[in-house]
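Visitor: model this:
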Amino acid sequence: MDTDLRGTRAVGGSSFAGAEMKAAPPSPDSFWVRYGWLLAAVWIIFLIYPINAIVASDMDLTRSLVAYGAIGSFAAIYLVGFYKFSGQMGRTPSAQVYLYFALLVGVALGTIPLIGVNVYSFGPFIISFSAYLMSVRWMWWTSGVTLGSAIAVALVGNLFDELIFLICLLVVLIIANAVNATLIRRSIAADALHQDFTILSEQDRMARDVHDVLGHSLTAVSLKAELAERLLDTDIEKAREELQQIRALTVEALDSIRATVGGLRRTTLEEELRLTREALRDAGLATMVVGNAEKIDVVRSHALSWILRESVTNVLRHAHAASCWITITDEALSIEDDGDSLSGSSEGHGIRGMRERARLAGAELSIGESSHGGTKVAVRWN
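Guide: Sure, this is the predicted structure:
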């Protein structure tokens, strides 16, 4: 029934006009990208434990200032890391993420001579950093090393009284981080999938529009070129007029392609009816139009204009018809011809595109035999 003009769309890669679709990163507007660092800041309250250890100790002023400085540096690295990298969650961590992680671990280990076993107070932060900004594997490794070493120190040093609360806190936070990180990653994956689907849908829409525009315009150009060729020997002025119309058609087609690719073209049904009459008249078909498109809403008018264009293009290209009837009511649009019937023909991209456009406009498309002997395309809505 029609020629496939959508070869630029590739399954799997979903390319259109040479553009390659890649996996979408997390949306810049997603909650985690915008506010992830604030969620991380909530846990800063747990730094009260190493601070209490310093206050309760008998270390001199210099050592106390160094310890406070280390805690402040740790908090700054932690918050800046979340601020910079929360948008990378769900993707392979960059080298900078590993650098910030190494700095956190280094600062924490550097406080051991100052606060002793209270160094495990930094554990929840390091585990959270690896869970949200690195990977699930890094989260489990970090959790295992932190919790395992805390239990080992408690057993070897008989320090269960000092560490039991921190060990329990670590267990709770490991479970919470595992659940939270998994949910956030799934949310980001769903968001990326939605973006990919949106891109794919838009590419499909653009492919349909380009197919419809080119199919109609090239058919009209072909018919006019054939007519001009026949007129060259009998009516040179008429042939020149046809060539001028061919030029105008190609300019219009180029403008339509540019507007379609830019998502700007919104052909109305009234405009398409005018163009349809001209195309059918130029092809020598008798045309009868019943009804008008004034009461058709904008969204439905746009969809119906494409269906009308595709239907008439098929009449001109395949039907070998002498007449075409177009009927518009408040509930339906029909296009009929007296040419070759579609009976037994397989559906190509054009018909599938018409069905999809009708569905998106809340209508139903049917194709069958016309009472005039050819094909009838009907679109009905409530």
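Visitor: Could you use CA atoms for every contact and neighbour count after this?
Guide: Noted.
Visitor: neighbours around W43, how many?
Guide: Here the number of neighbours of W43 (other CA atoms under 10 Å) works out to 12.
Visitor: Skip the chain neighbours and tell me the closest residue to it.
Guide: Nearest residue to W43, sequence neighbours excluded (CA to CA, 6 or more residues apart in numbering): F125, at 7.6 Å.
Visitor: how about this one, so we can line them up?
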Amino acid sequence: MTSARPDTAKNPWERFSVVMALIWLVFLIYPVVALLRSEAAAGWITVAWVALALFIVLYVVGAVRGVRSDTPIGSPVGAAPWLFYAGLIVCALLSVPAEGGAVLSFLPFIMSFAAFGLTRTWHWITSGASLIIAALFVFLSPGGIGFVTILIIIALLAVVNTVSTTLIMRSADAERLGLELATSEGREAVARDVHDLIGHSLTVVGLKSQLARRLIDSDPERAKAELADIEALTAEAIAGVRATVSGVRTVTLDEQLAASGEALRSAGIAFTVDGDPGSLSPAQALTATWILREATTNVLRHAEASRVQVHVSTGRLSVVDDGRGCDDRDGGPAGSGEGNGIRGMRERAAMAGAQFRLDDEPTGGTIVEVMW
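Guide: Alright, predicted model coming up:
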């Protein structure tokens, strides 16, 4: 299995969006019954049936578009949602002559569309207007008390929509802040790595430069040797910085899965991915990307493995190889403790509020796992 996934998997609600939209259409039974019993002119009844059918189409298509849209709830939207919204209202108005008070059953759908598909302001406007219209009809029109149930539904739905959208918006804000925090911490870690690398290299280069300057007249051969060391240290430092920066550029889990697969297969190591990378939140995926990158490096350097399997599920990423186990991992001799790479993975997992696990597999090899 490759790491690629279809575009439709980006939002786990997409595959259920049509079903979810259709389920709520059961409440349109009130307008249907009203039309079947209507004593209005045949022309108005025909118009109402057409309007009802068009209302259903607009609602379902608009709901599916909203679910599949990348626009956050409450944010400004394009022209299409407003056209759907206006179409729903027009259909409801055209149904009034034939359906009478049963038209109130259209209001919950219009309210939900405004709450989840339009701006926050229009959620409040639509909810308030729906409550006022329903209350005026129920309490002031003859026979209106028979529709008090719909008024209660509208009132409850106004509360439910408000609470639901507020929670979704706050969750999105928290997710965005978590991603920004994880990115910031990652940049700080990279800055430390580059600082340590450059600081050490430049210190040695400075000492060797001073020595070469003193020896250039008295011992030219040794001075040349020192200059050669300086050249080698400089090249090593540049390569280290390039490797670090190259690692930073692979910022998504999908990209890192592809990069790890290519690197491992080039080394003759089989690579498979089990699960959907989209099951991790953006902040989790960022940490998982760093863990996967370091785990891949360890496998290439130390594991002597022939197979690597990555498993991704909700709140979990694991990397399993069939190599020689945890001993001698990360560049240290058996029993010598963890090296910088493993310590780095533990630190990144801890900063992300996750648990990190490094252990031998019962069947041989190693498992590297991060869990939220």
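Visitor: Show me what the residue nearest to W43 of the first structure aligns to in the second structure.
Guide: In the second structure, the residue matched to F125 of the first structure (TM-score structural alignment) is F109.
Visitor: Where does that match sit, in terms of helix or strand?
Guide: Assigned by DSSP states H and E, F109 of the second structure falls within helix 107-117.
Visitor: Same question for G368 of the first structure.
Guide: Per DSSP H and E: G368 of the first structure is located in strand 363-369.
Visitor: Buried ones in that strand, by neighbour count?
Guide: For strand 363-369 of the first structure, a neighbour-count test (16 or more other CA atoms under 10 Å) marks A363, E364, L365, I367, E369 as buried.
Visitor: Could you look up the SS state of the residue nearest to the third one when sequence neighbours are not counted?
Guide: This means L365 of the first structure. Leaving aside its chain neighbours, L365 of the first structure sits nearest to V379 (4.5 Å; criterion: CA to CA, 6+ apart). Counting by DSSP: H, G, I helix; E, B strand; the rest coil, the backbone at V379 of the first structure sits in strand.
Visitor: how many other residues sit next to V379 of the first structure?
Guide: Neighbour count for V379 of the first structure, taken as other CA under 10 Å: 22.
Visitor: wait, doesn't it sit right on E356?
Guide: No - here V379 of the first structure lies out of contact with E356, judged by CA atoms under 8 Å, at a distance of 11.7 Å.
Visitor: Could you identify the residue of the second structure that aligns with D337 of the first structure?
Guide: Aligned partner of D337 of the first structure by TM-score structural alignment: none.
Visitor: quick one: D337 of the first structure and L227 of the first structure, what's the gap?
Guide: Distance, D337 of the first structure to L227 of the first structure, by CA to CA, to the nearest Å: 22 Å.
Visitor: what does I188 of the first structure give?
Guide: Computed as CA to CA, the I188 of the first structure to L227 of the first structure distance reads 58 Å.
Visitor: So for these two, which residue has more residues nearby?
Guide: The residue with more neighbours, out of I188 of the first structure and L227, is I188; 24 against 17, by other CA under 10 Å.
Visitor: Which secondary structure state is assigned to that one?
Guide: Applying three-state DSSP: I188 of the first structure is helix.
Visitor: which residue in the second structure lines up with it?
Guide: Checking TM-score structural alignment: I188 of the first structure goes with A172.
Visitor: Check I54 of the first structure too.
Guide: Structural correspondence for I54 of the first structure with respect to the second structure (TM-score structural alignment): L35.
Visitor: once aligned to the first structure, how far is the helix or strand its match falls within on average?
Guide: Assigned by DSSP H and E, L35 of the second structure falls within helix 29-37. Comparison of helix 29-37 of the second structure with the first structure after fitting gives an average deviation of 1.8 Å (mean CA distance after the TM-score superposition for the first structure).
Visitor: how far does that helix sit from the chain's center?
Guide: 43 Å (CA atoms, centre = their mean, to the nearest Å).
Visitor: need the next SSE after it, C-terminal direction.
Guide: helix 42-68.
Visitor: what angle separates whichever helix or strand comes after that next one from helix 29-37?
Guide: Per DSSP H and E, the first helix or strand lying C-terminal to helix 42-68 of the second structure is helix 79-99. Interaxial angle, helix 79-99 of the second structure versus helix 29-37 (axes from the mean of the first three to the mean of the last three CA atoms, to 10 degrees): 40 degrees.
Visitor: What are the contacting residues of helix 79-99 of the second structure?
Guide: Outside of helix 79-99 of the second structure, the residues within contact range by CA atoms under 8 Å, 6 or more residues apart in numbering are 31, 34-35, 38-41, 44-45, 47-49, 51-52, 54-55, 58-59, 62, 103, 106, 110, 113-114, 117-118.
Visitor: Please apply the same query to stretch 259-278 of the first structure.
Guide: 206, 209-210, 256, 287, 292-294, 298, 301-302, 304-306, 308-309, 312.
Visitor: For that stretch, buried residues please.
Guide: For stretch 259-278 of the first structure, the neighbour count (16+ other CA under 10 Å) marks T260, V261, R266, T267, T268, L269, E270, E272, L273, T276, R277 as buried.
Visitor: Tell me which two in those residues are the farthest apart.
Guide: The largest separation in these, counting by CA to CA, is between V261 and R277 at 26.0 Å.
Visitor: so where do the helices sit in the first structure?
Guide: Counting by DSSP state H, one finds helices in the first structure at the ranges 31-42, 48-56, 61-85, 95-110, 112-115, 123-133, 136-156, 160-231, 236-261, 269-282, 298-314, 349-360.
Visitor: residue nearest the centroid of the first structure?
Guide: Centrality entry for the first structure: nearest residue to the mean C-alpha point is Q195, 2.5 Å, by CA atoms, centre = their mean.
Visitor: Show me what the helix or strand harbouring E262 of the second structure is packed against.
Guide: According to DSSP H and E, E262 of the second structure maps onto helix 253-266. Counting contacts by 3 or more CA pairs under 8 Å, 6 or more residues apart in numbering; DSSP states H and E, helix 253-266 of the second structure is packed against strand 270-275, helix 282-298.
Visitor: what comes up buried for the last one?
Guide: Right, the one you point to is helix 282-298 of the second structure. Burial within helix 282-298 of the second structure, assessed by neighbour count using 16+ other CA under 10 Å, is assigned to 282-298.
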